[in-house]
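S.K.: Dropping a prediction and its sequence here:
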Amino acid sequence: MRSMDTPALSHRSAPPTSFGDHLRHWRQRRRFSQMDLAHVAEVSTRHLSCVETGRASPSREMVLRLVERLDVPLRERNAWLVAAGFAPMYRARPLQDPEMASARAAVQRILECHEPWPALAMDRHWNLVMHNRLVPLLMAGAAPELLQGPVNVLRLSLHPQGLAPRIANLRQWREHLFERLRQQIRATGDAVLVALLEELKGYPEGTSATAGAQQLALPGEHPGVLMPFQFHTPHGVLQLVSTTTVFGSPVDITLQELALETFFPADDATATALRGLQASTAA
């Protein structure tokens, strides 16, 4: 795995405009020298240098090869193609677009099949897009303004008037979410995510009902391997672990940026409580 550029957490001074600007920006973000990139892209260092400085124009094939080697997000790949004088290749249709009906149905099916455990789908800015029946039950009690669309999952989770007071291991979970957000910023350079991280860092750390107390631990937990989500409910503290799933080979920008967060019970008591919650939705 390539290391990421730490300065990527800051705002860009100016967005890239020419193809060479795009190439230089992402090459430096991925910490490639011109020689390294030329090697993996199977072009000469001299030609790559000429393309980056604007003395030569890339072919469409070369543009696609470079964005692939640099793991450029689909949204940015369109900008590269346009800057090089070619038509955009990837579409960005809203999930509610009729042409996205099959993809939308597939996501909904995954979420529903995950019941009685909670599952949700988010866009690239952590806005809630879809969810199964368990999610609203866990969101209940948050301030109404935090539940107005689009609901931002991170803001809802960490805001003192959101779910934060009910998260038993708030400080631990907060740092876990911050690290995930930092990784996403390093990968995409998204200014909206940079602003979101700064906002979240301003929220108080000790709003959990167990703030200052020893954090609960899952049997067999290994720091850095398994991160528990411990959540107060009328049925007791739910012990959950989560996984994140993305589409493997999307050709649509919306689908590439969609993430499915699925939670699993980490003990029998949590499984029983979640089954009880599911039964209440059918009553």
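M.R.: Right, received. Where do you want to start? Numbers count the residues shown, from 1 in each chain.
S.K.: CA only for contacts and neighbour counts going forward, please
M.R.: OK.
S.K.: buried set for stretch 265-276?
M.R.: The neighbour-count check on stretch 265-276 (16 or more other CA atoms under 10 Å) flags Pro265, Ala266, Thr270, Ala271, Ala273, Leu274 as buried.
S.K.: Same list (those residues) but as TSV, adding secondary structure and distance to Pro150.
M.R.: Listed next are those as TSV, based on DSSP: H, G, I helix; E, B strand; the rest coil; distance: CA to CA, whole Å:
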residue	secondary structure	distance to Pro150
Pro265	strand	27
Ala266	coil	30
Thr270	helix	29
Ala271	helix	29
Ala273	helix	28
Leu274	helix	26
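S.K.: Take those and write them to TSV, including distance to Leu163.
M.R.: Formatted as TSV, the buried residues of stretch 265-276 follow (distance: CA to CA, whole Å):
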residue	distance to Leu163
Pro265	18
Ala266	20
Thr270	18
Ala271	20
Ala273	18
Leu274	17
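S.K.: wait, which of these is closest to Val225?
M.R.: Ala266 (14.0 Å; CA to CA).
S.K.: doesn't Gln239 make contact with the closest one?
M.R.: Yes: here Ala266 lies in contact with Gln239, judged by CA atoms under 8 Å, at a distance of 5.3 Å.
S.K.: this is the other structure I want to compare:
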Amino acid sequence: MVMTVDTMRRPVGEQLRGWRERRRLSQLELAIEADVSTRHLSFVETGRSRPSRDMVLHLAERLEVPLRERNRLLLAAGYAPAFQENSLDSASLKPVAAAVRQILAGHEPYPAVVVNARSELLDANSAVGLFLGDVAPHVLVPPVNVLRVALHPDGMARNIVNLPVWRSHLLERLRRQIATTGDPTLHDLLDEVTGYPGGEHPDGLDASAAVALPLVYRHAGKELTFVSTLATFGAPLDITVAELAIEAFYPADSETAAVLRSTTAAS
């Protein structure tokens, strides 16, 4: 189910059925999970019964529908949105922004970035400059998209030693995100980045990676090896917060750690 303008105009029952099918649940399975009768769920999906506001939110919660799409379900059912969307620099999200900055600063001298649900760069620490030194200016025109930066032939890709494997990892992650959210913007991004050269590993894995898939990056004539983590905020009630992700890179060996420390000390 791709979220288009036509999709958002569809009755709420059809949209709920779409999300159920996306999650590969039968009516019976969802009814049991949501503690409602299959008859009532069937009536909701076919439009024979108008769900209450609480029922829309209840089903959306069980279906793990993103907050942005929950608002759209509510609007389709004739109710006001339940979740706000504030800018990260707004007064209401000041504590969140402060926490993000603390995480970024605390992670130095190792690189870390903050992105939204569309992989657009919202913030980064100074150590990320190591990845951006050879990136062409046109790839960094705002809004900067980190997948484009990573995979564009004029971006990081030219220095990623294990590009086919890392590219496979990023593309598979994007495909999973599309499967979860149905965001049409992500479909467009996938079409774009899959058109870049670089190849893909046949099974998307690196057999030499004993613990986690590494990023091997060439910098100043040296090959630096990183592993990364992806963190999100727990129990968010704001769309912006729900869509934030912090990707932090860690040195996978002592040589990489030493280069990062010396780079920071020299700056």
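M.R.: Sure, I can see it. Because the structure is a prediction, the values reported are computed rather than measured.
S.K.: Once they're superposed, what TM-score comes out?
M.R.: These two chains, once laid on top of each other, score a TM-score of 0.93 by TM-score structural alignment, normalised by the length of structure 2; 261 aligned residues with a CA RMSD of 1.8 Å.
S.K.: before we move on, back to that, now the common contact residues for Ala266 and Gln239 of structure 1.
M.R.: Both Ala266 of structure 1 and Gln239 are contacted by Leu218, under the criterion CA atoms under 8 Å, 6 or more residues apart in numbering.
S.K.: which residue packs closest to the residue most central in space within structure 2, ignoring adjacent ones?
M.R.: For structure 2, Ala117 is the residue whose C-alpha lies nearest the centre (CA atoms, centre = their mean; 4.4 Å). Leaving aside its sequence neighbours, Ala117 of structure 2 sits nearest to Glu243 (CA to CA, 6 or more residues apart in numbering; 4.9 Å).
S.K.: Aligned to the one you found, what sits in structure 1?
M.R.: By TM-score structural alignment, Glu243 of structure 2 lines up with Glu257 in structure 1.
S.K.: any idea how far the corresponding residue of structure 1 for Ile103 of structure 2 is from Met35 of structure 1?
M.R.: Matched across to structure 1, Ile103 of structure 2 falls on Ile110, judged by TM-score structural alignment. Distance, Ile110 of structure 1 to Met35 of structure 1, using CA to CA, to the nearest Å: 44 Å.
S.K.: circling back: check whether the match of Glu243 of structure 2 really touches Arg124, as I assumed.
M.R.: Yes: under the criterion of CA under 8 Å, Glu257 of structure 1 makes contact with Arg124 at 5.0 Å.
S.K.: can you pull the contacts of the counterpart of Gly162 of structure 1 in structure 2?
M.R.: Under the alignment (TM-score structural alignment), Gly162 of structure 1 pairs with Gly155 of structure 2. Counting by CA under 8 Å, 6+ apart, Gly155 of structure 2 makes contact with Leu132, Asp134, Val135, Ala136, Val139, Arg148, Val149.
S.K.: can you count the residues close to the fifth one?
M.R.: Other residues near Val139 of structure 2 come to 19 when the count uses other CA atoms under 10 Å.
S.K.: That one matches what in structure 1?
M.R.: Using TM-score structural alignment, Val139 of structure 2 sits opposite Leu146 in structure 1.
S.K.: tell me the contacts of the residue nearest to that match when sequence neighbours are not counted?
M.R.: Distance criterion CA to CA, 6+ apart; nearest residue to Leu146 of structure 1, sequence neighbours excluded, is Leu156 at 6.0 Å. By CA under 8 Å, 6+ apart, the contact list for Leu156 of structure 1 reads Ala142, Leu146, Leu147, Gly162, Leu163.
S.K.: Spatially nearest residue to the fourth one, not counting backbone neighbours?
M.R.: Among residues not flanking Gly162 of structure 1 along the chain, Ala142 sits closest, at 4.4 Å (CA to CA, 6+ apart).
S.K.: how about Gln34 of structure 1, what's its partner in structure 2?
M.R.: Using TM-score structural alignment, Gln34 of structure 1 pairs with Gln27 in structure 2.
S.K.: helix/strand/coil for the closest residue to Ala119 of structure 1 other than its chain neighbours?
M.R.: Once flanking residues are discounted, Ala119 of structure 1 sits nearest to Thr262: 4.3 Å by CA to CA, 6+ apart. Three-state assignment for Thr262 of structure 1 (DSSP: H, G, I helix; E, B strand; the rest coil): strand.
S.K.: how many neighbours does Asn152 of structure 1 have?
M.R.: By the criterion of other CA under 10 Å, Asn152 of structure 1 has 19 neighbours.
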